[in-house]
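>>> What follows is a predicted protein model with its sequence.
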Amino acid sequence: MFEAIVIEKDAEGQRALRTQLDESALPEGDVLVRVDFSTLNYKDGLAITGKAPVVRRFPMVPGIDLVGTVEESSHRECPVGRKVILNGWGVGEGHWGGLAQKARLKGDWLIPLPEAITSRQAMAIGTAGYTAMLCVMALERHGVKPDAGDVLVTGANGGVGSFAIALLSKLGYRITASTGRPSESDYLRTLGAQEIIDRKTLSEPGKPLQKERWASAIDSVGSHTLANVCASLKADGAVAACGNAQGLDLPASVAPFILRGVSLLGVNSVTRPKAERIEAWSRLAALLDMGQLDLMTEEIGMGKVVETANKLIGGKIRGRVIVDVNR
């Protein structure tokens, strides 16, 4: 038997419970992992609270991230005893995820934990840090360099935003952070932001083409915010888009793309190839100041998962939430 958070749905509605499960209940997979830590991401919050139709089958164990030790394996690249990380691949949505003490998974989804990172640090980074790194890599591939001008980071107090600021700062970029919580300005400056703006300046409908302000951007918000970011980029600028906290819509025009040569770079962290995942995690290990992780991180046990998920969706959580699944 092992402990897990399970989302159930019946005629009375959807609910998330902390419960005990038998190992035989685990879904199919060629690797059994003994989980050390998981996380609470925005998507997990939506799944647990039922605020959006994230879960595709019930019952479901949420948790799109996990780190742990291979306990049983028939996969050639996942020997017993290896520490492994999982991000994405529909885990926590269509396949049981990391908010449990055990997980059975496909070995192709797993990558080795870098030696320079502890299990706890890996989940302090999690999908948020991994996605932020993919966004930085997308801008680099586009040719964006620090001397081109400011980089705007939207949703700056969230997990992706916090890591994007830390990574860009380490690489020498000047960063403008957009946030709905001006009281957190000191935190954002500590991470490396040089300028703080109120998200209200971007979240309302705006003109299709606006004053050129930033050379590039990382956006986790979507909707009017992303439209205004595109409209405010300098000529030949680029925005790496990876989220939809404000909405899935994009009420924009083609003006920034055809009159300024702006590029919109979509970043999908869920199904990236293994080689790209390993590269991203290797760079995270090399670039991140692990001492900064404590600034971004709150740790909870399984008993506080549902309560914290509600706070997360309510915009009351800063940075990252680590879940120690064994307490």
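Received the coordinates, thanks.
>>> Going by C-alpha atoms from here, please, whenever you check contacts or count neighbours.
OK.
>>> Which residue ranges of the stretch 101-250 of the chain form strands?
Applying DSSP state E, counting those that start in this stretch to the stretch 101-250 of the chain gives strands spanning 102-105, 111-112, 151-153, 175-179, 195-198, 214-219, 233-241.
>>> these two touch, right, residue 84 and residue 107?
No - applying CA atoms under 8 Å as the test, residue 84 and residue 107 come out as separate, 9.7 Å apart.
>>> on that earlier part again, would you tell me which one of the strands of the stretch 101-250 of the chain is buried the most?
Among the strands of the stretch 101-250 of the chain, strand 151-153 has the highest mean neighbour count (mean count of other CA atoms under 10 Å), at a mean of 29.
>>> For that one, name the packing helices and strands.
With contacts taken as 3 or more CA pairs under 8 Å, 6 or more residues apart in numbering; DSSP states H and E, strand 151-153 sits against helix 159-170, strand 175-179, strand 214-219.
>>> rerun at 10 Å
In terms of contacts (3 or more CA pairs under 10 Å, 6 or more residues apart in numbering; DSSP states H and E), strand 151-153 is packed against helix 159-170, strand 175-179, strand 195-198, strand 214-219, strand 233-241.
>>> Next, the angle strand 214-219 makes with the last one.
Translated: strand 233-241. 20 degrees (axes from the mean of the first three to the mean of the last three CA atoms, to 10 degrees).
>>> also this one, for the comparison:
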Amino acid sequence: MTFKALLATKPGEKIETNLVELEERDLMPGDVTIAVEYSTVNYKDALALSGHADVIKTFPLIPGIDFAGTVEASSYPGIEVGDRVVANSWGLSQTHHGGFAQKARVNGDWLVKIPSRFSTKDTMAIGTAGYTAMLSVLALEHGGLTPESGDVLVTGANGGVGSIAIAILSGLGYRVIASTGRPEEAGYLRELGAAEIIDRKTLSEAGAPIAAERWAGAIDSVGSHTLANILAQMKYRGVVTANGLAQGMDLPGSVLPFILRNVTLAGIDSVHAPQSARVEAWSRLDRDLDLVKLARTTQTVGLADVPDVVGRIFQGKVQGRTVVDVNA
């Protein structure tokens, strides 16, 4: 039997994507085969399909760093036929076929069983973005942050990580400040729980190495001058997590926030996080994420719509999370 997939090839200098019919023998090695139901389009997926970054390492390849579905076959201990599972990152869309297809075969240790409260669609509305947001919240807590510590800044607030981070943090009782370049979407951010909206321009230019204290915590997906300015504005013993580089991969800052204010900068890697961290993150998402707020962040498209979504991501026109129904 065949299945539908979005296949990326590189016949020349540019990456091309086409909807194709493949057979199970075209899948890569793994000990679990999954009937995929949903995937999602993340910023990393956009980088992969556009070629703006060297994400895909081998061609042809099925992109998509996330998927959720039901196990069809398994020789991996603890994962059985009929289990609902989610995969986030690992080698997906880099060296291994990913989630933009109706079937997948991967190593069992790449999978996490989906909490019963979530549907497979909910799971992809969360996706790597939401899982990264929760890893960031866990890092803030590990650094000692509590709602009583003070305001928490979330940059890239309209994006996937930012939207879900706001929903989680506000639900936990934090006062969240959302930084965005789209002030016209302030209503959406307030619905998710943001108490205040600021223009990203206030953070994106070169600033002083140390500045007035503003933030007790921050979740940053932007990098560059934005992250440097956040660090300069942290309160004493403040905690910042860094998970992205939308503005740039440089960090033109100073050691002063670290040695004068004892600030912590925690890196967030969602690709190779150990299984224990993934299970903890999904357990906390199950406990702490409001599904009503999650629904506000989500739109659904089909496989054929993915390239268009990628274009709109780079135009700054995508809000929140985009779920891909691979069977639509």
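Alright, I've got the coordinates. It should be emphasised that the depicted structure is a prediction, and the values quoted were computed from it without experimental measurement.
>>> Which one, of the helices and strands packed on strand 151-153 of the first structure, ends up nearest to residue 47 of the first structure?
Of all these, it is helix 159-170 that lies closest to residue 47 of the first structure, at 17.3 Å by CA to CA.
>>> Now that closest one: buried residues?
159, 160, 161, 162, 163, 164, 165, 166, 167, 168, 169 (16 or more other CA atoms under 10 Å).
>>> now the third one, nearest residue through space, not along the chain?
By that I understand residue 161 of the first structure. Among residues not flanking residue 161 of the first structure along the chain, residue 155 sits closest, at 5.5 Å (CA to CA, 6 or more residues apart in numbering).
>>> now do residue 110 of the first structure
residue 86 (5.2 Å).
>>> ok, that neighbour - contacts?
With contact set as CA atoms under 10 Å, 6 or more residues apart in numbering, residue 86 of the first structure has these partners: 38, 64-68, 97-98, 105, 107-113, 122-123, 126-127, 277.
>>> cool, and residue 9 of the first structure?
15, 16, 50, 57, 58, 59, 60.
>>> ok, and the most crowded of those?
residue 60 (24 neighbours; other CA atoms under 10 Å).
>>> Map that one across to the second structure for me.
Matched to the second structure by TM-score structural alignment, residue 60 of the first structure sits across from residue 61.
>>> Wait, residue 168 of the first structure touches residue 133, no?
Yes - contact criterion CA atoms under 10 Å: residue 168 of the first structure and residue 133 qualify, at 9.2 Å.
>>> who touches both of these two?
What both residue 168 of the first structure and residue 133 touch, as defined by CA under 10 Å, 6+ apart, is the set residue 287.
>>> got the contact list for stretch 305-313 of the second structure?
6, 16-18, 40-50, 64, 100, 159, 301, 315, 317-319, 322-324.
>>> Output the residue interval of the first structure matched by that stretch.
Aligned using TM-score structural alignment, stretch 305-313 of the second structure spans residues 304-312 in the first structure.
>>> Which residues in that stretch does the neighbour count mark as buried?
So, applying 16+ other CA under 10 Å, buried residues of stretch 304-312 of the first structure: 305, 306, 308, 309, 310, 312.
>>> intersection of neighbour lists for residue 84 and residue 107 of the first structure?
Common contacts of residue 84 of the first structure and residue 107 (CA under 10 Å, 6+ apart): 70, 78.
>>> one step back: the residue nearest to residue 110 of the first structure belongs to a helix?
No - secondary structure assignment (DSSP: H, G, I helix; E, B strand; the rest coil) places residue 86 of the first structure in strand, not in a helix.
>>> what sits against residue 298 of the first structure?
Here residue 298 of the first structure is in contact with 39, 124, 317, 318, 319, 320, 321, 322, 323 (CA under 10 Å, 6+ apart).
>>> nearest to residue 290 of the first structure, of those residues?
Distance to residue 290 of the first structure across the contacts of residue 298 of the first structure (CA to CA) is lowest for residue 124, with 9.5 Å.
>>> Tell me the counterpart of the closest one in the second structure.
In the second structure, residue 124 of the first structure lands on residue 125 (TM-score structural alignment).
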